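Asker: Okay, structure incoming, though there's no sequence with it:
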């Protein structure tokens, strides 16, 4: 069982070095540089902390406000990592925002698997190209988990799924869905081809088939490619794809945002597999 260590504010206002993992959590650029380099990520809130542990991630430390100590008692009893208890105002001063969920944990990252390892047993995968918005990425991962996507592949410029906001928006789904990064894009579409996947690019193109037609094909191995908000998929990704697919729209709307698009397409292709 971990010892609960009360931590108080230093008289000179300096940050306690034991809380270094939690400092300046709202500084996106700082955290994007620090966290992968130091092999850590932050799980925020009781549910996300529990899902991270259930997914096999090891805890570095936990930071709790007093009201959350009893709520997390079972977690405290099962960890050997230090547990720091701080007043709400100190938590806000250290992190840079009001920690209303009262529970944060610094977790160890794990090495990412080679893409071929994920593709070996998968039948339906999502490929996110250059998605830099953490909220969209987190929502798309949540859709993937809810709708039975086997794995997620990220292109090199994609945002970090383990950044705090992405983890939070996904409700911990980024810790459940197997994922990794591709090293070279769109050249790595060859990995999908070699593994027997049909690649379907979601885009606005008059030559596209509808998502209903895609689902009716019932391809055994299907890779769904999603681009960025606004620009969509790059010309290289479109040229490498086997199919171009669109969602029919009404009322003069030309498209949905990428997270909503992923939900529709994941559901439609999942329904086809369930019928099989």
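Answerer: Structure's in. What do you need? Note that the structure is a prediction, hence the values are computed from the model and not measured. Numbers count the residues shown, from 1 in each chain.
Asker: Going by C-alpha atoms from here, please, whenever you check contacts or count neighbours.
Answerer: OK.
Asker: Look at residue 76 and give its secondary structure.
Answerer: helix (DSSP: H, G, I helix; E, B strand; the rest coil).
Asker: For it, the count of nearby residues, please.
Answerer: The number of residues packed near residue 76 is 19, by other C-alpha atoms under 10 Å.
Asker: Comparison target below:
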């Protein structure tokens, strides 16, 4: 059984993994530097543990101790129990799901490992919003995509907001970062994937047409602002658009990914 440790001082150094969760820049650098990530809420904590991530510690209000006892009892990590108002003071916001856990990251696999046996992969270029990254992972997992590849400057899929919005899809979906942005799509084409870029380029065809007859598919999504870089847009094998009405020319990348994944899964 793990140690149940009641903490009454928000400055307790054992709570370092959980401080200042609203400071995105600080947390992003701290978590990568120390090789950790946070899971928020019972379902996400359970999914992280089930995926084999090693817990560093758990932090929860008293009412969650029994609910998550089966998870915490399977780990040697300490369980820090705090009054709900103290949890809020430590993390910087109201944790209405009542439970957090700090897990150790695993080394990222190679591109070869991620693509082994893969038929459909999502490729993300410079998505900087953690919420969008989590939503894309969730759409891909729900609609049958096998893996995700990220350009070097994409937001961290293991950041708390990404994990929460994605409902832990990042734990079950193989993913890694491309080592070389410049030749990323060319390399995928060489590996036998048809790269289909979502874009408003003049030669873009409806997404249904672009994915028709494709065997191994790499569906490429660009950043929230200007979309795909000229390099990636031009080096994709095909360019696709989601046809729209009423003068609207585009969707948020999270919504666009869901639509495109749905169409691609039925190709």
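Answerer: Thanks, I have it. Just so we're clear, the structure is a prediction, and the values are computed from it rather than from any experiment.
Asker: TM-score for this pair?
Answerer: Superposed pair, TM-score by TM-score structural alignment, normalised by the length of the second structure: 0.97. Supporting alignment: 267 aligned residues with a C-alpha RMSD of 1.0 Å.
Asker: Might you report the residue contacts of the aligned residue in the second structure for residue 31 of the first structure?
Answerer: Under the alignment (TM-score structural alignment), residue 31 of the first structure maps onto residue 27 of the second structure. Neighbouring residues of residue 27 of the second structure by C-alpha atoms under 8 Å, 6 or more residues apart in numbering: 20-21.
Asker: Would you verify that residue 27 of the second structure is located in a strand?
Answerer: No - remark: residue 27 of the second structure does not belong to a strand; assigned using three-state DSSP, it is helix.
Asker: Residue 96 of the first structure: what's it in contact with?
Answerer: Contacts of residue 96 of the first structure (C-alpha under 8 Å, 6+ apart): 23-26.
Asker: could the residues you listed go into TSV alongside neighbour count?
Answerer: Formatted as TSV, the contacts of residue 96 of the first structure follow (neighbours: other C-alpha atoms under 10 Å):
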residue	neighbour count
23	18
24	16
25	19
26	14
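Asker: Enumerate every residue touching the closest residue to residue 7 of the second structure other than its chain neighbours.
Answerer: With sequence-adjacent residues excluded and distances taken as C-alpha to C-alpha, 6 or more residues apart in numbering, residue 7 of the second structure is closest to residue 82, at 5.6 Å. Taking C-alpha under 8 Å, 6+ apart, we find residue 82 of the second structure in contact with 6-8, 59-62.
Asker: Could you export those as CSV, including secondary structure?
Answerer: Formatted as CSV, those follow (three-state DSSP):
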residue, secondary structure
6, strand
7, coil
8, coil
59, strand
60, strand
61, coil
62, helix
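Asker: Which of those residues has the largest number of neighbours?
Answerer: Ranking these using other C-alpha under 10 Å puts residue 59 first, with 26 neighbours.
Asker: Give me the neighbour count for whatever residue of the second structure lines up with residue 166 of the first structure.
Answerer: Taking TM-score structural alignment, the alignment pairs residue 166 of the first structure with residue 162 from the second structure. Residue 162 of the second structure: 26 surrounding residues under other C-alpha under 10 Å.
Asker: May I have the secondary structure class of residue 162 of the second structure?
Answerer: helix.
Asker: just checking, what packs against the longest helix belonging to the first structure?
Answerer: Longest helix of the first structure, by residue count under DSSP state H: helix 258-275. When contacts are defined as 3 or more C-alpha pairs under 8 Å, 6 or more residues apart in numbering; DSSP states H and E, helix 258-275 of the first structure packs onto helix 134-146, helix 211-217.
Asker: which strands and helices sit next to the shortest one?
Answerer: Helices and strands touching helix 211-217 of the first structure, as assessed by 3+ C-alpha pairs under 8 Å, 6+ apart, comprise strand 243-246, helix 258-275.
Asker: Same check on the longest one?
Answerer: Using 3+ C-alpha pairs under 8 Å, 6+ apart, the elements in contact with helix 134-146 of the first structure are helix 164-169, helix 258-275.
Asker: Could you give me the buried positions within the longest one?
Answerer: Of the residues in helix 258-275 of the first structure, those with enough neighbours to count as buried (16 or more other C-alpha atoms under 10 Å) are 258-259, 261-270, 272-273.
Asker: do stretch 215-224 of the first structure as well
Answerer: 215, 218-219, 221-224.
Asker: ditto for stretch 146-156 of the second structure
Answerer: Those would be 146-152, 154-156, for stretch 146-156 of the second structure by 16+ other C-alpha under 10 Å.
Asker: which one among these gets closest to residue 104 of the second structure?
Answerer: Nearest to residue 104 of the second structure among these: residue 156, at 14.6 Å, using C-alpha to C-alpha.
Asker: now the closest residue to the closest one other than its chain neighbours: how far from residue 162 of the second structure?
Answerer: In this structure, residue 156 of the second structure finds its nearest non-sequential neighbour in residue 130, 6.8 Å apart by C-alpha to C-alpha, 6+ apart. Applying C-alpha to C-alpha, to the nearest Å, the value for residue 130 of the second structure to residue 162 of the second structure is 5 Å.
Asker: Give the intersection of the neighbour lists for the two.
Answerer: In contact with both residue 130 of the second structure and residue 162: residue 156, using C-alpha under 8 Å, 6+ apart.
Asker: what about the counterpart of residue 241 of the first structure in the second structure, distance to residue 122 of the second structure?
Answerer: Per TM-score structural alignment, the equivalent position to residue 241 of the first structure in the second structure is residue 236. Distance, residue 236 of the second structure to residue 122 of the second structure, by C-alpha to C-alpha: 13 Å.
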